[in-house]
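Engineer: how would this look folded up:
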Amino acid sequence: MEPLRALIGPDTGDATVAQLCARAAILFLFGVVCIRIAGRRTFSQITPLDIIVAIIVGSNISRAMTGKAPFFGGLAATLVVVVLHRLIAMATLHWSALAQLFKGAPVTLVQDGVVDRTAMRRHAIGQADLEEGLRMEQVESVGDVRLATLEAGGKISVIRRRDADT
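Structural biologist: As a prediction, the model looks like this:
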């Protein structure tokens, strides 16, 4: 426990700039884990990576603005988070495994009119959620669906069966 305390510094507001940066990096990764655990439907319009950056940046700026954190240390810690976000976003363009870890992957909910109840349970999608997603795409019934997918951003996308149009 002593090495961690040396890394992150005291909780009395006397942490160094390096310790504040270490805290920011640790909290960034912890935040990503928390958002991933909460599930993609919790924040369905932006990626978990974007959410955690927005929360940390907003909090850091608020604390620096009110004097609850050292001004320059708070700015340095916020910069670390923003740079980490940018580096991870750039890295996900090159490594699909990293993209899947941070952004998630689409999940098939309906294939050729057949609902995958296991996938729905795993991602906390109820029947009403699925039906809402279908209605949002102007699809009346599951039988009219060739493919319905829970996208990484939390939206349910739907491709109609060709014979359902007639």
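
Engineer: C-alpha only now, for contacts and for neighbours.
Structural biologist: Will do.

Engineer: Contacts only, for residue 31.
Structural biologist: Neighbouring residues of residue 31 by Cα atoms under 8 Å, 6 or more residues apart in numbering: residue 52.

Engineer: which residues does the one residue sitting closest to the centre of the chain contact?
Structural biologist: By Cα atoms, centre = their mean, the chain has its centre lying nearest to residue 48, at 1.3 Å. Applying Cα under 8 Å, 6+ apart, one finds that residue 48 lies in contact with 32, 35, 36, 40, 102, 103.

Engineer: Compute the first-to-last residue distance for stretch 38-54.
Structural biologist: Using Cα to Cα, to the nearest Å, one end of stretch 38-54 lies 17 Å from the other.

Engineer: what about residue 158, neighbour count?
Structural biologist: Number of residues near residue 158 (other Cα atoms under 10 Å) recorded here: 22.

Engineer: Would you mind measuring from it to residue 6?
Structural biologist: Taking Cα to Cα, one finds residue 158 at 52 Å from residue 6.

Engineer: wait, is residue 46 part of a strand?
Structural biologist: No. Using DSSP: H, G, I helix; E, B strand; the rest coil, the assignment for residue 46 is coil, not a strand.

Engineer: Proceed likewise with the subsequent sequence, for comparison:
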Amino acid sequence: MFFDGWYDVVRVFMVGILAYAALVFLLRISGKRTLSKMNAFDLIVTIALGSTLATVLLSKEVALIEGVAAFMMLIGLQYIITWASVRSHWVENLIKAEPSLLFYEGRFLTDALRQQRVTQEEVLFAVRSQGLPQIENVAAIVLETDGSLTVLQNQQGGELTSLKRKL
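Structural biologist: All right, here's what the predicted structure looks like:
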């Protein structure tokens, strides 16, 4: 059917406005970390929040208060897990991937590239994206826990101290 009546349209608008306001409020009080771009766990929570919002909007069987309760549960679990991850290395290691060194001191680390399923062309794209015309100007390239590539430039006499932790 293309149109069953105005009731459903008005319901989507009313529930949508209220569910959106509730979600924004809950995200605001839960802190910046809730939707940060950090790891796969955060992505899953973000997708689950979007899916829950869509279900509340489009399903007559799900009441607004049930959707708000689902938002609260997802955000609460996210808060608990992130709180625990900054206090426990075991939890942190469980939910976060380690950064991976893909290029170092003038050479591609082919085993790391293969393991992380990244091509040399993607790494070179990251170098170009940083405005560097030559890879010789690069000291290291790291695949970060959020999937982004960080390009570290060569520094005269400078040590790469940001690579010391866990790489």
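
Engineer: one step back: ok, of the contacts of residue 48 of structure 1, which one's closest to residue 153 of structure 1?
Structural biologist: Nearest to residue 153 of structure 1 out of the contacts of residue 48 of structure 1 is residue 40 (Cα to Cα; 6.5 Å).

Engineer: What lines up with the closest one in structure 2?
Structural biologist: Using TM-score structural alignment, residue 40 of structure 1 has no partner in structure 2.

Engineer: How about residue 60 of structure 1?
Structural biologist: Per TM-score structural alignment, residue 60 of structure 1 is aligned with residue 52.

Engineer: Identify the residue spatially nearest to its match, adjacent ones excluded.
Structural biologist: Distances taken as Cα to Cα, 6 or more residues apart in numbering put residue 67 closest to residue 52 of structure 2, at 6.6 Å, once the chain neighbours are dropped.

Engineer: so which strand or helix has the one you found?
Structural biologist: Of the helices and strands defined by DSSP states H and E, residue 67 of structure 2 is found in helix 64-85.

Engineer: who touches that helix?
Structural biologist: Under Cα under 8 Å, 6+ apart, the answer for helix 64-85 of structure 2 is 15, 18-19, 22-23, 26-27, 30, 34, 42, 45, 48-49, 52-53, 56, 91-92, 95.

Engineer: Sort out for me which of those residues are in helices.
Structural biologist: Within the contacts of helix 64-85 of structure 2, residues falling in helices by DSSP state H are 15, 18-19, 22-23, 26-27, 30, 42, 45, 48-49, 52-53, 56, 91-92, 95.

Engineer: Now restrict these to buried residues only.
Structural biologist: Among those, those scoring as buried are 15, 18-19, 22-23, 26-27, 30, 42, 45, 49, 52-53, 56, 92 (criterion: 16 or more other Cα atoms under 10 Å).

Engineer: Return the residues in contact with the nearest residue in space to residue 19 of structure 1 that is not next to it in sequence.
Structural biologist: Spatially, and ignoring its direct neighbours in sequence, residue 19 of structure 1 is nearest to residue 8 (4.6 Å; Cα to Cα, 6+ apart). Shown in contact with residue 8 of structure 1 (Cα under 8 Å, 6+ apart): 15, 19, 20, 22, 23.
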